[in-house]
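**Student:** Output the structure for:
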Amino acid sequence: MFLKKISLFNYKNFSEANFEFDVKINCFVGKNGVGKTNVLDAIYHLANGKSYFNPLAVQNIKHNEEFFVVDGEFEKNERTEQIVSSFKKGQKKILKRNGKSYEKFSDHIGFIPLVIISPADNDLIIEGSETRRKFIDTVISQLDANYLQKLIQYQKIIMQRNALLKYFALNHVFENDTLSIYNEQLNSLGQIIFEKRKQFIDDFLPIFNRYHKEITNSSEQVQLVYESHLFEADTITLLEKNLAKDRALHYTSVGIHKDDLSFQIDNYPIKKFGSQGQQKSFLIALKLAQFEFVKKQSGEKPILLFDDIFDKLDEFRVSKIVAMVNEDQFGQLFISDTHPERTEEIVKSTHQSYKIFNL
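**Tutor:** Prediction:
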């Protein structure tokens, strides 16, 4: 599978731009602010129906314009697949495959497997648990449509339960029977999601450890530790035990929507005890493991986006990534970089076909 070409209209800083791509390596080079990352984000947009960096659709429209369109042509299983994402102010976002609109964007997730590695991934370390849950859910959802639907259902019921808790507080009433209906639904869905996440970590961890050793050539021990209330008790037990707390807070304080993934190095949190270099290596290993995991599970090589990472890596780590390209571990690559000469030197050393776009 690969992206053959893409057209952008009023997307971020582009009024109109068209690119035709090499099946292997494509590089966008130029100074900061010219739109290199925006092209990568447009590719991500086609795979996921949204931006990686600006989740609000209106933020992706070029200033002083009313709409944007991103139109891409992929080759998948020897068939041409046209994916179009568009949005006009005041209207719903539209996602089409071969001219037909998706009723649910979730039906598109996983059709174009894709992994992005970006400086923005540092949020996985410094931000709260929601960011790391999103990482787990993104990987599993690309491969398991049923998981994604269960997750969407769970989130809707949490919103309904929270609304009910607020209603109770505002009206000084309490209806345990109504609350119990939500508790039972959360218990059923929560257990399925918990088991899937647990299995994912068990399968993912050996791949992550292997990539970390390859990239760092290091004896450091790194850990991904899945943290969930459901290791203590089932969801119904947790909800009943925390009922007084939930009524006081007006929201649901326990459940799989509070899960976290602890990033550790030598059994200590990497956020506090890892150097900048250790954190970068950890994140790149995490994303390369995501790539490998999706590739194994789906039978396809995902499109891989490298956003400005060569500027953040030393020569040793760059050489390791180049070696992986040489071994044909990756499919189609897209790279952004501020140094044209460095980029050309790196891609030439892979002995693969490539195109360089100067922006």
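**Student:** CA only for contacts and neighbour counts going forward, please
**Tutor:** Noted.
**Student:** what residues are up against Arg247?
**Tutor:** Applying CA atoms under 8 Å, 6 or more residues apart in numbering, we find Arg247 in contact with Leu165, Lys166, Phe168, Ala169.
**Student:** Now show me the structure for the sequence below, then we'll compare the two:
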Amino acid sequence: MILKKLSLINYKNFDSKNFELDDKINCFVGANGIGKTNVLDAVYHLSFGKSYFNPISTQNIKHGEEFFVIDGEFEKEDREEKVVCSLKKGTKKIIKRNGKAYDRLSDHIGLLPLVMISPSDRDLIIEGSDTRRKFIDGVIAQSDKKYLKDLIKYNKVLAQRNSLLKYFAVNRTFDSTTLSVYNDQLHGYGTDIFNKRVAFLEAFIPIFQEQHQIITGNNEKVSLVYESKLLNDDLSRLLEDNVDKDRALQYTSVGTHKDDLSFQIEEHPIKKFGSQGQQKSFLIALKFAQFQFIKEQSNTTPILLLDDIFDKLDEHRVSHIVALVNNENFGQIFISDTHADRTEEVVKQIHQSYKIFKMG
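**Tutor:** You can find the predicted model right below:
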């Protein structure tokens, strides 16, 4: 899949900008703060209907303006796909595919597979479980429509159950029959979500370990360990056993929305026991594994966005990344960097056509 043209109006720091893109490598270079990353984020926005960095959509509108428009012309399996993402203050975001607006934004997910690698990925290690769950869900959802629908339905029922628990507390009442209706629905959706996550990690972990070995060139033992109460118990039973606790807390304390993924090196949490270099290698391996997994599942080569990663890596790791992308496994790559000379030096090693856009 190739993005041929990109057009931005009032997106972040751009008033109006058009790019004619190379089929292989596109580099955006210049000083910090001039919008290199914003170009990559616009490409991400076309794929996922949201920013990689700022989930509050209106904050992606250029300061002082009322709307933004991102327009992309893609080539996918010898057919053209025109995707437009637009937002006007006070209205809902609209994504159009070939002139037709989606009824639900979630229907768009998976059409344009894409992987972003960014320094902000460190949040996967340092932030809470929610960030790691979103990573799992994001990878599975790009190739499994039902999983995404189950996730949306689960979260809706969860919100309703939590509202009911608050209502019980405020009104000093309790109705087990109504609660059990929500329990049954959570059990159904939650069990399906849990089973898909288990199956995903069984397939994903070996790919991740292989990528890690290629990037580091050594045999450090790394793994991803799924942490879920559903590994040992049934969700409906867990909900029943925790009803008193949930009533006291006024929210649902068990379920797949509490699952986590432990990042481990030599069987220890990488957050505590991994050096900065080890953490960087771990995250890049994770993202390259995501790329390979999505490619295998969707039979489409995702677009790869490399945001400012050369700045944060030593030459050894950069050369391993170059070696990884220097084959036919990869399609179109977008790179942002502060140093034009360094970028050109790196992309020349990849032996593919490229364009360098000097920003500023």
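**Student:** Let me know the closest of the contacts of Arg247 of the first structure to Leu186 of the first structure.
**Tutor:** Checking the contacts of Arg247 of the first structure against Leu186 of the first structure with CA to CA, the nearest one is Leu165 at 14.9 Å.
**Student:** Test my guess that the closest one contacts Asp246.
**Tutor:** Yes. Using CA atoms under 8 Å, Leu165 of the first structure and Asp246 qualify as a contacting pair, with a distance of 7.5 Å.
**Student:** These two - which one has more neighbours?
**Tutor:** Shown here are Leu165 of the first structure and Asp246; by other CA atoms under 10 Å, Leu165 has more neighbours (23 against 18).
**Student:** ok, the more buried one to Ser336 of the first structure distance?
**Tutor:** Counting by CA to CA, to the nearest Å, the separation of Leu165 of the first structure from Ser336 of the first structure is 48 Å.
**Student:** measure Lys245 of the first structure to Tyr251 of the first structure for me?
**Tutor:** For Lys245 of the first structure, the distance to Tyr251 of the first structure - CA to CA - is 9 Å.
**Student:** more neighbours, these two?
**Tutor:** Under the criterion of other CA under 10 Å, the comparison of Lys245 of the first structure against Tyr251 puts Tyr251 first, with 19 against 15.
**Student:** What's the match for that one in the second structure?
**Tutor:** Here Tyr251 of the first structure is matched to Tyr251 in the second structure, going by TM-score structural alignment.
**Student:** OK, contacts around its match?
**Tutor:** By CA under 8 Å, 6+ apart, the contact set of Tyr251 of the second structure is Arg161, Asn162, Ser163, Leu165, Lys166.
**Student:** What's the first helix or strand after the helix or strand containing the third one?
**Tutor:** Right, Ser163 of the second structure. Per DSSP states H and E, Ser163 of the second structure falls inside helix 145-171. Scanning forward in sequence from helix 145-171 of the second structure by DSSP H and E, the next helix or strand is helix 176-216.
**Student:** follow-up on the earlier one: what residues of the helix holding Ser163 of the second structure count as buried?
**Tutor:** For helix 145-171 of the second structure, the neighbour count (16 or more other CA atoms under 10 Å) marks 147-148, 150-151, 153-155, 157-158, 161-162, 164-166, 168 as buried.
**Student:** what do you get for stretch 89-98 of the second structure?
**Tutor:** Residues of stretch 89-98 of the second structure classed as buried by neighbour count (16+ other CA under 10 Å): Lys93, Ile94, Ile95, Lys96.
**Student:** Inside helices: which ones of those?
**Tutor:** Residues of those located in helices (DSSP state H): none.
**Student:** List the residues that contact the residue nearest to Asp259 of the first structure when sequence neighbours are not counted.
**Tutor:** Leaving aside its sequence neighbours, Asp259 of the first structure sits nearest to Ser228 (CA to CA, 6 or more residues apart in numbering; 4.7 Å). Applying CA under 8 Å, 6+ apart, we find Ser228 of the first structure in contact with Gly255, Ile256, Lys258, Asp259, Asp260.
**Student:** one step back: pull the most distant pair out of the contacts of Arg247 of the first structure.
**Tutor:** The distance between the two most remote of the contacts of Arg247 of the first structure (CA to CA) is 6.4 Å, for Leu165 and Ala169.
**Student:** who touches both of these two?
**Tutor:** Here Leu165 of the first structure and Ala169 share the contacting residues Arg247, His250, scored by CA under 8 Å, 6+ apart.
**Student:** just the strands in the second structure please.
**Tutor:** Assigned by DSSP state E, the second structure shows strands spanning 2-9, 16-20, 25-29, 67-76, 79-88, 94-97, 100-101, 114-117, 222-227, 260-265, 268-269, 303-307, 333-337, 354-358.
**Student:** mind putting those in JSON lines, distance to Glu344 of the second structure included?
**Tutor:** Below are these laid out as JSON lines (distance: least, CA to CA, whole Å):
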{"stretch": "strand 2-9", "distance to Glu344 of the second structure": "21"}
{"stretch": "strand 16-20", "distance to Glu344 of the second structure": "19"}
{"stretch": "strand 25-29", "distance to Glu344 of the second structure": "8"}
{"stretch": "strand 67-76", "distance to Glu344 of the second structure": "25"}
{"stretch": "strand 79-88", "distance to Glu344 of the second structure": "30"}
{"stretch": "strand 94-97", "distance to Glu344 of the second structure": "34"}
{"stretch": "strand 100-101", "distance to Glu344 of the second structure": "39"}
{"stretch": "strand 114-117", "distance to Glu344 of the second structure": "19"}
{"stretch": "strand 222-227", "distance to Glu344 of the second structure": "33"}
{"stretch": "strand 260-265", "distance to Glu344 of the second structure": "34"}
{"stretch": "strand 268-269", "distance to Glu344 of the second structure": "37"}
{"stretch": "strand 303-307", "distance to Glu344 of the second structure": "14"}
{"stretch": "strand 333-337", "distance to Glu344 of the second structure": "10"}
{"stretch": "strand 354-358", "distance to Glu344 of the second structure": "8"}
